[in-house]
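Colleague: The sequence and its predicted three-dimensional model are supplied below.
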Amino acid sequence: MAKVLIVAEHMDGKLNGSTAKCVTAAQALSPETIDVVVLAGDPAAVAAEAAQIAGVSRVLTVANDANANPIAQVLAPQVAKLADGYSHVFGPSSTFGKDLMPCVAALLGVPQVSDLMSVEGEYTFKRPIYAGNAIVTVEAPTGQTVVATVRTASWKEAGKGGSATVEAASVDADLPGHTRYVGLAAGSSDRPDLQSAKRVVSGGRGVGSAENFDVIYKFADKLGAAVGASRAAVDAGYCPNEMQVGQTGKIIAPELYVAIGISGAIQHLTGIKDAGTIVAINKDPDAAIFEIADIGLVGDLFQVLPDLEAAL
């Protein structure tokens, strides 16, 4: 019977929705138990949130000042020690998980299953390859701990209503001294987080300039949406790298995705293929984005957006 340990992703004392998606993936194994571990300087608030996720058996807390910032080389030895007795260790396929989980797998001496999108058996999973153009079935070695990152775009968040017990865990792990937290450089925004937003508005090369990107921001604010961008827009300097959506950016699955001035390169489509409803606005009627869009509007974005804003 499977026993799953999930590493919680959190920031500023708040649990990220990716953790609840990992719980849903773990439930597909029909496991005996699903435990969540929260590593932080003060894990109490995050642990209380994690305990409310339906399906979680226990929440383990590891309070250590060294865990105040998510440094993979510091967290990984602790997770590897905690993994003893578990058949599976899951983390989200976010920047956090992609940084941490390979370190955990290396310390445990096992191969990692990346971007887990479907559970076929206790050791058998499906994951996308070739920019999502093909799905491969992979089989992890039996008798070894399965370390995996969960493709958050492929799973729904587990519901609330749980009442898991919260337990403090002590971990005897040697933490590295050569890796330390220096600082965090990140853009601040009042808009929803791009990775977890229910609505996303993205702009592409067709927006034309960084100044013109204001029309994207204004339209997103009308919808209460997060703002994304294509790689072409990022490379052109219209917006920062953290807004990039696609194979080499963020892979997202919002309920509504509005692509404005985006042609629809396969690398971009990889990042939005699991979105609920895709709306495309482009003046080129032959743009590839229209092939996958649920709703397509051919027109000049600088004429269309003001009309849509007025209607909203």
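Modeller: Alright, I've got the coordinates.

Colleague: From here on, just use CA atoms for contacts and neighbour counts.
Modeller: Fine.

Colleague: Now do the top helix by length along the chain: which elements does it pack against?
Modeller: Using DSSP state H, we find that the single longest helix of the chain is helix 95-108. Counting contacts by 3 or more Cα pairs under 8 Å, 6 or more residues apart in numbering; DSSP states H and E, helix 95-108 is packed against helix 72-82, strand 88-92, strand 112-116, strand 146-150.

Colleague: Compute the inter-axis angle for the longest one and strand 88-92.
Modeller: Read it as helix 72-82. 150 degrees (axes from the mean of the first three to the mean of the last three Cα atoms, to 10 degrees).

Colleague: Return the distance of helix 72-82 from the chain's centre.
Modeller: Centroid displacement of helix 72-82 relative to its chain, using Cα atoms, centre = their mean, to the nearest Å, is 20 Å.

Colleague: From the contact counts, what lies against that helix?
Modeller: helix 95-108.

Colleague: Centre of the chain to the helix it packs on, how far?
Modeller: Taking Cα atoms, centre = their mean, one finds the center of helix 95-108 at 15 Å from the center of the full chain.

Colleague: also this one, for the comparison:
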Amino acid sequence: MTILVIAEHDNTVVKVATLNTVAAALKLGGDVHVLVAGHNAQDAADAAARIAGVTKVLLADAPQLAAGLAENVEATVLQVAKDYIHILAPATAAGKNLAPRIAAKLDVAQVSDITAVVSPDTFERPIYAGNAIATVRSADPVKVLTVRTTAFDAVAAEGGAATIEKIGAPADRGLSQFVSREVTKLDRPELTGAPVIVSGGRGLGSAENYARVLEPLADRLGAALGASRAAVDAGYVPNDYQVGQTGKIVAPQLYVAVGISGAIQHLAGMKDSKVIVAINKDEEAPIFSVADYGLVADLFNAVPDLVNALG
């Protein structure tokens, strides 16, 4: 049995989500191959070859793959799909865009957001915003899966010695065009991979308060900054800060929720965090139902006091 993992990368570095997806693939019990589809992506292929547990890397290198447009990557996957029983992608924005296209072209049902591998044809996935777990068995000849990365510990990025095989890339499908990309560069860790996250909600009241109150705490903890959907909708922070069912799914070692009531949509994105600390003046706030430590207090007093206590 051979499994294909579609790598998420920037043509130079393989992203951590790929390591989590390889971990899920290894639980299926077969040889794991990784597809790197990009342009001038030899560095990414070399990095993929060093991932523990990977036996082969397929490198498709062509200008039409440079931006990772889903239509062109999908065509590349389809030309090798016949060799695989399982095709996996991380359940990130890129993976969620790509995997359904592959499943549709293969005429199979995708199994989305898996959190556990029961057997090669049976998987667990959350439903009802994570309040229930469904066990899904697929009878399709090819299983197309997206992997909730927070459910699988990342394999080691070093230690493997996979071979690299270059494959051709189909011509540009011409169905979409890359126009531009605006990249936000932060000195903080990336939200989905950070060991500590400080998140703010509507209780902060404004974008100015969000920055004034939360940034010093995040600086002391070396944390990434996140937010509830209410804070994003109110314009306190950009969309890429959003944690929740329609935002980013995270599971850090420490999650500090400040002024977040704990709507079910938000809880679905962070309740697997190892330790959850909640600060809210409403003692009935749902966030306290999942918090390991809760402080009922005015955040405008409690957070500065906490920063001072941290030295």
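Modeller: Sure, I can see it. Model, not experiment: these values are computed from the prediction.

Colleague: quick one on the thing from earlier: okay if I get the helices and strands packed on helix 95-108 of the first structure as TSV plus mean neighbour count?
Modeller: Converted to TSV, those look like this (neighbours: other Cα atoms under 10 Å):
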stretch	mean neighbour count
helix 72-82	21
strand 88-92	27
strand 112-116	23
strand 146-150	27
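
Colleague: Ok, which of these comes nearest Asp65 of the first structure?
Modeller: Of all these, helix 72-82 sits nearest to Asp65 of the first structure, with 10.9 Å by Cα to Cα.

Colleague: residues in the second structure matched by that closest one, start to end?
Modeller: Aligning helix 72-82 of the first structure against the second structure (TM-score structural alignment) gives residues 70-80.

Colleague: that older thread, against the second structure, where does the longest helix of the first structure fall?
Modeller: Taking TM-score structural alignment, helix 95-108 of the first structure hits residues 93-106 over in the second structure.

Colleague: and that stretch, how far from the first structure on average?
Modeller: Taking mean Cα distance after the TM-score superposition for the first structure, the mean distance separating stretch 93-106 of the second structure from the aligned residues in the first structure is 0.9 Å.

Colleague: which residues are in contact with that stretch?
Modeller: Contacts with stretch 93-106 of the second structure, where a contact means Cα atoms under 8 Å, 6 or more residues apart in numbering, come from 8, 70-71, 73-74, 77-78, 88-90, 109-110, 142, 144-146.

Colleague: how about 10 Å then?
Modeller: Contact with stretch 93-106 of the second structure is made by 6-8, 17, 68-78, 81-82, 87-92, 107-113, 140-147, 247-248, as judged by Cα atoms under 10 Å, 6 or more residues apart in numbering.

Colleague: and if you look at stretch 75-84 of the first structure?
Modeller: Stretch 75-84 of the first structure is contacted from outside by 3-7, 37-40, 60, 62, 66-67, 69-70, 72, 89, 99-108, 145-147, 169-176, using Cα under 10 Å, 6+ apart.

Colleague: Repeat the analysis, applying 7 Å as the threshold.
Modeller: If you take Cα atoms under 7 Å, 6 or more residues apart in numbering as the criterion, stretch 75-84 of the first structure is touched by 67, 89, 100, 103-104, 107-108, 171, 173, 175.

Colleague: cool, stretch 240-249 of the second structure as well?
Modeller: 129, 192, 225-229, 232, 265-270.

Colleague: how about a cut-off of 10 Å?
Modeller: Against stretch 240-249 of the second structure from outside (Cα under 10 Å, 6+ apart): 91-93, 129-130, 148-150, 184, 190-192, 199-201, 224-233, 239, 250, 263-273.

Colleague: What's the biggest strand in the first structure, counting residues?
Modeller: If you go by DSSP state E, the first structure has its longest strand at strand 33-40.

Colleague: mean shift between the following helix or strand past that one and the second structure?
Modeller: As assigned by DSSP states H and E, the chain's next helix or strand after strand 33-40 of the first structure is helix 44-51. Compared with the second structure after fitting, helix 44-51 of the first structure deviates on average by 1.7 Å (mean Cα distance after the TM-score superposition for the first structure).

Colleague: And Val245 of the first structure? What does it align with in the second structure?
Modeller: Aligned counterpart of Val245 of the first structure in the second structure: Val243 (TM-score structural alignment).

Colleague: typed the wrong thing, it's Tyr130 of the first structure
Modeller: Here Tyr130 of the first structure is matched to Tyr128 in the second structure, going by TM-score structural alignment.

Colleague: correct me, but its match touches Leu267?
Modeller: No. Under the criterion of Cα atoms under 10 Å, Tyr128 of the second structure is not in contact with Leu267, lying 11.7 Å apart.
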